[in-house]
Structure formats: structure tokens, C-alpha cells
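**Q** Following is a predicted model, sequence given first.
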Amino acid sequence: MKADLPVPSEGELYERIADRVGIEPEQIAEVLASHGLELTGSLPAKRELVVHRLYCEGRKTGTTGNDGPFTVDIRLGRGPWAISSSINSAGKSSLLWALSFALRGEGFDAFCRPETVGWFRFVRVDIEVGGAAASVRLFFDKPGHPSTRLLTADAIDDLLALEGQSEGRMGVRLAATAEPSGVKGLIGRFMMERLGLQSVSVWAAESNAPKDENGNRDSAEQVHGWASFFYAIALNSASDSLLLGPTLVGQLPVKLMQLFLDVPYAAELSRLSTLRKAETQEVSRVARRAKEDARARDEQVAPLREALEEAQQRLRRMEAARPDVGGLVAAVDQAAAELAAQQTAHQEASEQHRAARKARQSDQRAERRAKQSSAARLLLGALDPEVCPRCDHEIDDARRAAENDEHQCAVCARPLPSVLEDPQAQAEALARIDTRLAASKVAEDSCAATLAATAERLAAARAAYDESAAQLAKVRSSDWFVLFDKSQREVDQMRGALTLATGGKCEDTPPALAAALAAAKPVQENSVEQGSGYETVLAAAAEALKDVVDRHSRALFSELNDEIVQIAHDLGVTNLTSVNLSLGGQLNAVKSGAKHRFSAFSPVDRLRMRIAVVVGMIKVSRRRGIMSHPGLLLIDAPTAEELTSQATHQVLDTLYRTGNTVPGLQMIITSIEDAVWDIYPKDRIVTGVDGRELF
């Protein structure tokens, strides 16, 4: 066993960083704390995950003569286990999938058999996690989307004593529940907290993000938690070309190895690196946006100035061609005054004409009565009222007829005096009536002439007013005003656009708008200097942490390299001379005397190498007295690609011996090979009736 490298304390790290930047360690701690970073390091890990029981209920459908309900109850523990059958499609991988779903919060794709997912109605897994007893219960109301109930107990035996879906027992408690959308999150948090794990951050380019001038895309943080860590428990299938984990992005495989080798300060370096990249990218984005804005302004300003000048010239031409609206308005006012005067004169002449006409009509009636009635002649010269002088009631035709025929006064209805007509007096009276009628006719004719004259002058005044008003309306509704308003709006719009494009530095900018733009600009004088100082501290901290992480990783990887080669040989990987794990996650194997990429291994050898890496990590950490890996391995069909029974026997024997000899290891495999029955004791084999269907 190689000597352990010393791990610097928190205070020593702060001093190293302080020496790099020339400030006090306390200030270093404050800067890092302001970014959510504390260099407390991690205590030796003791991660343990043991599966004690797998219980499933469901109903099989779509099989050939084997449909119906099923119940599976499997008791497990530490050491090697084989889920085996003598036939294919017996449910081996499906049971591993059900187990992985309860442990991970979602099914492991490599174990999934789509045709059996809908069979499971209830899955229960009783486990010990970091020394705590728990039972994960999955209820599949919808295939592949269960709700969950998480139970805890004082001891694992309290949970194992429960039957089926039962939860009632002294010491057993319901810890949490989750609907289908929250199952992965709940189980992930539970496992991370109980196993003392921290999320790993990687920085990955956004696939749809635009490229900058250097061809680089904007990136984003990807946070990997329990679902990704689970790849060190449930190994990738033989067909997968990744050494470890779900992706190569951000060197995740090597970060998973550092995690499960308990490399000091690896998690802190991961968070710090992501933080720096995020801040650097934001600074780059701000600078890029500023550069793009400046370029866009430069491209916009010249055309905008030209457009503004053209709009102002059009406006000046429109102003020079402005119609004389003032003169037209004065003409309309003058015509209106003349029209009002003529309307007054016409009204007066009309009233005079009506009075003259009424007088003539009255005289004409008097003449007619005098010539037709002796009573009227008797009263010639007397009062001849139209209405009663007292009550204003009209003297109607009946009264006048009575006066003529019955000689009764039309006013008081009394008999008229009996007076004999004097022919001479009668002639004189008629003469007077004729004279008065002639005079009233002359007066009426004069008033009619005056009325006709005023009517002509009124018509002329109205025509003059209508003409001047029409000319004013025509000018006001002409295209000039429309074009003038349009030209004015164009000038205002060009000024606004130029103001925005120049940031308020346009000479045509209205003072109020320029003041508003100046007030809206953020003050950034001190932020650049402060950000630059922070970046210096963060960069120095990253260098100090990277030095520790790299030195410890190299030392542990060097020790792990020897384990990988030895385990790979035991698993039947031939002609493998060496491996040299790099900090970039490359295996750097030498096989048959030549460099050999991991993806160049055959599928069966890739699985063997993957098993060798994980088992090697477990053995290295155990030798150092820590349990940084949970100690559980789930491997589906490790010999599926083997071509010889001898190689198959060698692989299964190595796995069995590994499960027996590595302290705290629990290894569950599936297999259809006959060698399982020779290597694994019967109490370590999970199988069905006569070695056939498991459920």
C-alpha cells in the first residue's frame, strides 16, 4: 500500500491562496463565502447501501399461457447474489429494473424490458443506507410512473418483519411520500443525504446557442446527482462505449471516479470551476452584447442621420408651400358679417310687408262689406274691430252675418239704430273707403318691392359666404395638411430612433428625453474593479484546489491502475498490459502491445473493464480505511457475449469470489449460464420453479 498524501487543512488552503494574491487569509475566506464556497473539505466517507429484500406484486399479460397475478419475495444481503434461470425471458432483468427503480427513483434503462414495465403494480425494497433502515414502496397506478411511500425504522429487522404492503409495526414510521412527479427527487435527496454525497457540476455547451466570433457557444451548468452517481452501482451495458456514467460532457466519468475514491476537495473544485465559468461567460456575454450594440449603433446611426435630414428637408418644403388660411378665414368672417346684416334687413322688410298686406286686406274687407251691406254702410267711419275690444275674442262670420242681415251690432249684439241711408253720405263714405284701400295697396306694393330687393341682396350674401367657406374647407381638407402631419411625424420618429441609437447623444434629442436616458443608465464604475478582484481570488483558489485534487487523483489513479489490470485479467480480458487513467477520464490502455481506446474494446471486454474499474475503486478505498463507494453492484448478464464455457466460468467465478472477499460488497448479477449453479451456492441463487420463470 502506497503512503497517503497529506491533505491540507482549510486554514492551510486559505494561506496558500493568500500567498498567491497578496491579501489576508481572512479576506480570502470572506470572498469565497460570498460565492457560497467553504473549503472545509470532507471527512473520510463511510457510504453503505445494502439491499435486504425485494418484494413485487403485479399481473402478467400478453404471455404465452403464463398470464395472471404474481408475487415475488426475495431476501438478500451482503456478498454475491445471482438472479438466474435456465430459459430466456424469465424476468431476470425485469427484477433488476424494479430494484433499480426503487433505489434510483427511476428505472435504469439498461435493465428495462418495455414489455414487462406494465406488469408491476407494487414494488418494495428494504435497505440499509448509511446505517439507517428504510423501505421504499412504489405504487404503479400508471406503468412506469409510480407514487412512493418511504418508511424508516429503528432496525432493518422491524421492516423485514412486515408482510407485503403492510406498514403497521412498532418502530416503523412513514418518513415521506411523493406523487409520480416527485419520486425521483425524493429518493435522490434521501440517498444523497444518507450517503453524504454532494452534487457534481459540469459545464456544457448549449446545443442551440449561437456561436461567438471564435466559434464558441454559450454554455450552461449541468448538475449531476444521485441518478448519475447510480451508474457506479448499476453498470452500463456491454454495448455502451462510455467507461462510467451517463455522459462524457464535462469529464463526468473522471469526476465520478474522484467522488468514489474520496479525492479531497474534488467537489469544491467542481463547484468553483463551474462558478468561474458562469461568471466568465456572463462577463463575455456583457462584453459581446456591448460590442454588438456598438456595432449595431454604428450601422444604424449613419442611415438614421441621412433619413432625419431628408425628413427635415421635406418638412421645410411643406412649410414653404403652406396655404394662406388666414386670408381665407378673414374672407369667411367678412362674408358671414354681410350675410347676418342682409338677414336682418330681409327680416325687417318681411315684417313690414306682412303689416302692409294685413292693412290692405282689412281695407279690402271693409270695402266689400260696405258695398254689400246696408248695415256696414250705416257704420262707415265707425269702429270696425276684428276682435272684441275687451276679451280679445275674434268677431266671427256669424256675428258679421247677423249684423248685415238682422242689423245687430257685431261687437255688442244690440240692434243697430234705424237710420235711413243718405245717398250722398253713402257715396262719400264709399269714396273714403276706396281712397283708404288705394293707399294701403300702394303701401303694400312698396313693401313688396323692398322685400324683393332685400331677398336678392340676402341671396347674394349667402352665395358669397358659401363660396368663401367652401374655399376654406377645401384648403383645410387638402392633401397638404395630411402630408404636413406625415412629414412632422417622420421627423419626430427619426429623432427618437437616432436618440436611442446614440444613447441620447444626438444633437436633435429633446432635453427631457436625454435626461431620462441618462437617469436610466446603471452606474458601473466600481463593479468592474470589484469583479476583477473577486476573479483574482477565485482564480487563485481554483489553482490551489486543482493542485491538491490533481496530486491526490494521480496517486489514487496510479494505485487504481494496478487493480484494474489485475481484476481485468481475472475477468478474462486477454493481452492487457497496462492502463493509465488520466485526469481527462481516458483509460489509456495498452493491449497486445499497442495503445487501445476504451471504445475499441469488444462489448464483452468493455463490460469487464467497467467492472474492473468500479471493483478496483472499492478495493482501493477499502484499503485506505474508507467506504467512499456504497458497496452495491448491479450487473445484468455479465457473460451474455461470452463464446466459450471456459471464459464464462472464469468470469462468474471471479465475480463470486470478488463478492465474497471485498469487505462490505454486495454484488447482484443476472445470468442464464449453467456455470452459475456450479459456482454460486443455492442460497445465493434467486430463481423460479425448476429454474424457469422467476414470476
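**A** Ah, there it is. Residues are numbered from 1 along each chain as shown.

**Q** use CA for all of it now, contacts and neighbours both
**A** Noted.

**Q** Measure how far the helix or strand harbouring residue 96 is from the centre of its chain, please.
**A** Per DSSP states H and E, residue 96 falls inside helix 92-104. On the basis of C-alpha atoms, centre = their mean, to the nearest Å, helix 92-104 sits 36 Å off its chain's mean C-alpha point.

**Q** Then stretch 333-349?
**A** So, by C-alpha atoms, centre = their mean, the centroid of stretch 333-349 is 73 Å from its chain's centroid.

**Q** Sort out which residues of that stretch are buried, please.
**A** Residues 335, 336, 338, 339, 342, 343, 345, 346, 349 are the ones in stretch 333-349 that count as buried (16 or more other C-alpha atoms under 10 Å).

**Q** what does stretch 12-29 give?
**A** Applying a neighbour-count criterion of 16+ other C-alpha under 10 Å, one finds 13, 14, 15, 16, 17, 18, 20, 21, 25, 28, 29 buried in stretch 12-29.

**Q** First-to-last residue distance for that stretch?
**A** Using C-alpha to C-alpha, to the nearest Å, the end-to-end distance of stretch 12-29 comes to 12 Å.

**Q** One more: stretch 678-689?
**A** Stretch 678-689: ends 18 Å apart by C-alpha to C-alpha.

**Q** And the buried residues of stretch 333-349, which is closest to residue 559?
**A** For these, the closest approach to residue 559 (C-alpha to C-alpha) belongs to residue 336, at 113.0 Å.

**Q** quick one, what contacts that closest one?
**A** Applying C-alpha atoms under 8 Å, 6 or more residues apart in numbering to residue 336 gives the contacts residue 465.

**Q** For the helix holding residue 96, enumerate the helices and strands it packs against.
**A** Judged by 3 or more C-alpha pairs under 8 Å, 6 or more residues apart in numbering; DSSP states H and E, helix 92-104 is in contact with strand 120-129, strand 132-142, helix 183-195, strand 666-671.

**Q** how big is the angle separating it from strand 120-129?
**A** In terms of direction (axes from the mean of the first three to the mean of the last three C-alpha atoms, to 10 degrees), helix 92-104 departs from strand 120-129 by 60 degrees.

**Q** Got another one to weigh against that:
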Amino acid sequence: MSDSSGDLADRVALDARLERKTVLGVLQKFEIPLVTAAALPRPLRLDRVRLVGERSVDPIGPFDQEFAFSTGTTAFVADNFKGKSSLLELITWCVRGSRRGDLQAIIRSWLSQVECDAYVAGRHLGYRLELSEGQLVRGRVLTGPSAESLRGGPGAPGVSEILSVSDEEAYADGVSALMLDLLNLDRIESASSQSADGKARHGWPAYFGAIYLPAGGDRALLGEVMMGGLPGRLLQVFLDLPSAAQLTKVKAIRDSRRASARADSDDAVRLIALQISQRTEAAEVLEQRQLRLAELADDNPEPASKVAERVQQLSAQLVQAEARKRDAQRTFDAAHDQRQDDERQVNNLRESAAARALFHALDPQACPRCEAPVTRERKAAEKNDSHCSVCTTPVAVDADDEDLRRQVLAEASERTEASRKAERAARRLLTEAERAVTQTGEDLRSAELQLGAAEKALQSSERATLTAEIARLEGFLSALTLPTLVADSPRDDIDAVLDSAAKILEADGVEASRSLFEALNAEILDLAKRFGIKDLSEVKIDRGARLKIIKPGGPPEYFKYQSPGERLRLRIAVAIALLRVGNKFGIATHPGLLMIDSPKAEEVQDIDASALFSALSELTQETPGLQILVTTVDEPLVRRVLDDDKIFAPAEPGGPLW
């Protein structure tokens, strides 16, 4: 445990073995306070919301709806898509300063005015939004002596305007700064590699994530952002842990410096990697150019004239091969036709009795005596009229001459088989001729490519270009020297001061917060059981807002591994426990406002939802200043738990809330 006597500068000087003057210089440079005062109370309570506009869907028409709140649990009850969630989103836009992405454009398009009155750390504030076509055209914040006075606007007695802007971004910035100031909250800094100075700064919207609780499926215990240790920072702020603000700032500065140093080192590594890549690429290109130049400078390449002679020879061979192919094609065509004629003759003999008696089925082309040609007409007469195709004399056919028929048909069949063999031989010759044409053509194309390369090699301009490029690459490689990584710089006085300050402030916080965390764990356990999580034996939350869950007979598990319904109930338990512990120890803590959208959506059994609503109602009665706004579709459930003046429901069943 560190010695708590003396201010922070004395204690750091002793721990870091530095002079007080040196330590003061570092603390002043980074505006780190030597002492911190206890935070003032930061209550936040909603009084009234008014929505004015015109609906474009059923029920179509103008509306002017007002909701008035008090402390305790208030429920908004309506069917899905009837305005419950959008009401919470509009409250968020007013009080948070910036709207969330869950507020639909069509909802914004209906609105012309949004008014929200709240009590913030002892002051009555009125948030006023004026919209046109879904866009903010004017945003104002009023302050007055009472909630009622704010309704009269800036002209009412005691009411003044402390913020007036004409665009959404300016309204967000103005409200964020105002709320941080009124609630005595500092911007939370964390290290980030995404910003120029290595720091991420979180303002009022980050705190608001502990007011409008995320859905059960979200894994953050407090707030909406898990990066940068933000849930733990929120927990420490809400518990007003001693030195929490100092420790947060010291760690952010130290982490930012370390991130910057790592970035410088990473830049050097990336530079070396880039130069190695450039050197490798240049060497590869140089090798390619040198090989090409060697090819062009070869003393015994095949002369272009010799390649041209081979091209000429192959061209002649291709012409001859194509001529042989044409001859083979004609021979094949003739053999093919003869085979078809012979086959037709056999068919005709089988059909014509006269043909069987004539010339033993010969196919005469001329008279055997005078060599006069046998015309196609005579052959047709022989077939059709039984007239001899040679002498035209009528032929008497003996239909019973079976021996003659068989002899004539056998001779015709033999002649047909011979023509088939001739056709197959002609086909083989044609195939060989086609193959010869294809091969010769490929050889010719290859020779032509070789001739082109040989002619290109003769061009002296390519040699000159390659020579110049090789010289340039060699010069680049000789001038490119790889840098060496500089060893890590020695730890300086700033590092020593920041490390010692973080160690001392961390020890102060641990010692002072021990009783706070014991009380906080007890409250969380009790609340979680009241919310329906019965099988709990112990919970432990640490300063990083890591919640460990211990169930009978099972190993310890962290919050993020629980079911969505359990996560939601535990998240509510933590927020309420912060307020109850704050009241017990008399410290400024959670503002005391919670907004919960459709908790039953995360529940499986109605009995669990009933236990949750009953516990919330009891807790708001037990806990001074606690205000909870909750939405649900289950009207019978809330009617059993809450009084009628705590329930807002549509005028007609199934209608819109506003």
C-alpha cells in the first residue's frame, strides 16, 4: 500500500526518485490535478414530454400529446410499432443532445415540435426541438425557476434561453457540454489508434448509455461502448471513487504516449518492409531485362534468312498437301457415290423380277457390239417396263427361275462389297491428307512466329532501351540502403512520473473502494434475485465493470456469457445498486434515471416479467430519487403492478400511444 500522506507530487517524487520540481512540471504540463474534491450530487429527473405534429398513417391527422412524469416507475403500454420506443428515442434526442439511429425517418417527419422538461442537478431545464421534414431546424434549452414556468417559454418570468442553435450537430455539442457541466462530469479519455493524438474522448452520450439501458443481447454492463475500458470508467465515476478522475486522465495520457511510440516504431517497420519490397521487385525486373538482352546479343542465333527459307518451304508444302487433300476428297466422293449406286442396285434386284433375268444383273454402260451408250432412260425402262436396256427388246420374265435370281443377286452383292472396300480405302487416304494439311499448317505458323522474333531481335532500338533500363535499375539498387531500427528510447522522466502516479492512484482507489464494492456486490445480488434470477450464490464486480456470476454447483462465469434476459436484469440491478450504494455512503453517483425498452422481449416466461416489474415498482418506492421509464405490450401485467396514474396507454385498444 502506498503512503497516502502528502499531496500527489510528493508521493510521486518519492516513488519515482525524482525531484518534486520535476514531478510538478510533468503534472502541470498535462493538467493533472494534485487533489480532487468529492463530486456534487447529479440527479436527473424527467417532468414532462410534449409531441406536436401530424401523422401520415392511420389515424391520419394532427396530434398534440403530452406526458407528465413523477418519480417511481412509469410504463408506456401499446402494441408493437405504436410509438413506445420512439417516445424513449425522442426523450433521448432532447436530453442526450444527439439522436440514436433507432429513431425512424418517418417518425421524425410527423413531428413539428418536441418539448421535454427535466430537473438536472438542481436546475429546471426545458429542451425544445423544432423540426421540418424530419430535420432539426432549431434546438433550444431553457432554464427557469420551476417546471411550470418553462411552459411559458423565454418570455415567462424567470425563464431564460441558455442555448439556441439551428442545426443538429450544434445542438448535440451544446447539450453535451451543458450536461457535463451541470452533472459535474468530465470527458472520459482513453487510448485510441484511430485519432491523430492517440486519444479517444467520450462525452455526455457515453454516460447516457448508463441511463437508456441497451437491449439484453448487448455485452456491455454499463453504457454502450466496451472499447477503451469505458464500462469500468463509468463505474468508477458513478461510484465517485477517490482519485478516479485523476487516474483516468493519467492512464489516458500514458497509454496515448505508448501508442504514439508504438506507432513510430510501426512506421519504421513499415518503411523497411516497403523498401525491401521495392528492392526485391527491382532486382527481379533487372534479372528479366538482363536475360532478354543476353538473348538479343547471342552470337549464334538462327539467322532470320534461314527461318524465312523454312517458312517458304512450308508454305509450298502446305499448298501441295491441300492439293492432295482435294484429290483425296474427289476420290472419296466418287467411291462414296459408287457404293451408294451398288447398294441401290441390290435393292432394285430384290424388287424387280425383270432385272434378275437381264445380264445376270449387270449394269452395262454401253452395247457390247457397237459401244452405243446405255442411257438413264433405257435403264429406267428396263426396270419399269421389262425392256432390255441394251437392245430395248421386251424381256419375258420367268418368275419361277429361282436359280437365276440367286445368281444375279449374288453377283450384285459382291460388286457392292467391293465398292464399300474402295470407299473405306478412299476415306483413309482423305484422313491422312487432312492430317498432313493440319500439321503443315501448324509448322508454318510456328515458323512465322520464329521469323517475327528473329526480325525483332535485329532491332537495335530494343537493345538500347534494355541497356538504359538496366543502368537505371542498377543505380536504384545501389542507392537503396535499408534503414536500421532504432532501439527503444530509454524511459524518461515523463514516463516515470506517469507510471508512478498511475500506481499510486490505483492503490488509493483499491483501498478506498473496498467497502464500496462489498456493498455494491451485496446490492446487485439482492436485486438480481428480486428480478427473478433465483439460482445465484454470489456476484463480484471489479473496478473494470467486469461482473462475475457464481451459481450453485457451477464454475464462475462473466456477465457476457449469461442469457440475454439475465444480462438485462443484471444490467438493471447494477444501475439501481449504484444509486442505492450512493445514497448509503453519501456520495454522488448514478443520476437516478433509467429508461428500459420492452424488457419482456428478453423474457421467456411471464412469471419472470412479472417479477421484474414488481421489483422495479418496489425499488422506486424504496429508493429516493429513482425514476424508471419502461415500455411493454403487456397491459394486464403492468395493471397488476402499477397504479393507473403510472401507466400511459392509447385511448383506444390497438391505437397509437401518440
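**A** Yep, it's here. Remember, predicted model here, so these are calculated numbers, not experimental data.

**Q** Superposed, what's their TM-score?
**A** Overlay of the two chains. TM-score (TM-score structural alignment, normalised by the length of structure 2): 0.65; 483 aligned residues with a C-alpha RMSD of 3.9 Å.

**Q** quick one on the thing from earlier: quick one: closest of the helices and strands packed on helix 92-104 of structure 1 to residue 297 of structure 1.
**A** Nearest to residue 297 of structure 1 among those is helix 183-195 (47.7 Å), distances taken as C-alpha to C-alpha.

**Q** what's around residue 639 of structure 1, how many residues?
**A** When neighbours are defined as other C-alpha atoms under 10 Å, residue 639 of structure 1 has 23 of them.

**Q** Give me the aligned partner of it over in structure 2.
**A** Alignment note (TM-score structural alignment): residue 639 of structure 1 maps to residue 600 of structure 2.

**Q** give me every residue that touches its match.
**A** Residue 600 of structure 2 sits next to 606, 609, 632 when contact means C-alpha under 8 Å, 6+ apart.

**Q** same thing with residue 59 of structure 1?
**A** Counting by C-alpha under 8 Å, 6+ apart, residue 59 of structure 1 has contacts 67, 68, 69, 70, 119, 120, 121.

**Q** Try it again at 10 Å.
**A** 67, 68, 69, 70, 71, 116, 118, 119, 120, 121, 695 (C-alpha atoms under 10 Å, 6 or more residues apart in numbering).

**Q** aligned partner of residue 75 of structure 2 in structure 1?
**A** Per TM-score structural alignment, residue 75 of structure 2 is aligned with residue 82.

**Q** Going along the chain, name the helices of the stretch 201-350 of structure 2.
**A** For the stretch 201-350 of structure 2, the helices defined by DSSP state H, counting those that start in this stretch cover 204-208, 230-238, 244-296, 304-351.

**Q** For residue 145 of structure 2, find the nearest of the ones you listed.
**A** The minimum distance between residue 145 of structure 2 and the helices of the stretch 201-350 of structure 2 falls on helix 204-208, with 24.3 Å, by C-alpha to C-alpha.

**Q** Report the central residue of structure 2.
**A** For structure 2, the residue nearest the mean C-alpha position is residue 101 (17.8 Å; C-alpha atoms, centre = their mean).

**Q** Who are the contact partners of residue 229 of structure 2?
**A** So residue 229 of structure 2 contacts 189, 190, 191, 544, 545, 546 (C-alpha under 10 Å, 6+ apart).

**Q** how close does the counterpart of it in structure 1 sit to residue 196 of structure 1?
**A** Residue 229 of structure 2 maps onto residue 251 in structure 1, with residues paired by TM-score structural alignment. Distance of residue 251 of structure 1 to residue 196 of structure 1, computed by C-alpha to C-alpha: 22 Å.

**Q** Test my guess that residue 551 of structure 2 contacts residue 536.
**A** Yes: using C-alpha atoms under 10 Å, residue 551 of structure 2 makes contact with residue 536 at a distance of 4.7 Å.

**Q** Alignment lookup: residue 234 of structure 1 to structure 2.
**A** Aligned partner of residue 234 of structure 1 by TM-score structural alignment: residue 212.

**Q** burial count for its match?
**A** Other residues lying near residue 212 of structure 2 total 22 when counted by other C-alpha under 10 Å.

**Q** which of the buried residues of stretch 333-349 of structure 1 lies closest to residue 553 of structure 1?
**A** residue 336 (104.1 Å).

**Q** element containing the closest one, please.
**A** Taking DSSP H and E as the criterion, residue 336 of structure 1 maps to helix 325-372.

**Q** Look up the counterpart of that helix in structure 2, residue range please.
**A** So helix 325-372 of structure 1 sits over no part of structure 2, by TM-score structural alignment.

**Q** next one: stretch 180-192 of structure 1
**A** Going by TM-score structural alignment: stretch 180-192 of structure 1 matches residues 168-180.

**Q** Give me the mean deviation of that stretch from structure 1.
**A** Compared with structure 1 after the fit, stretch 168-180 of structure 2 shows a mean deviation of 1.5 Å (mean C-alpha distance after the TM-score superposition for structure 1).
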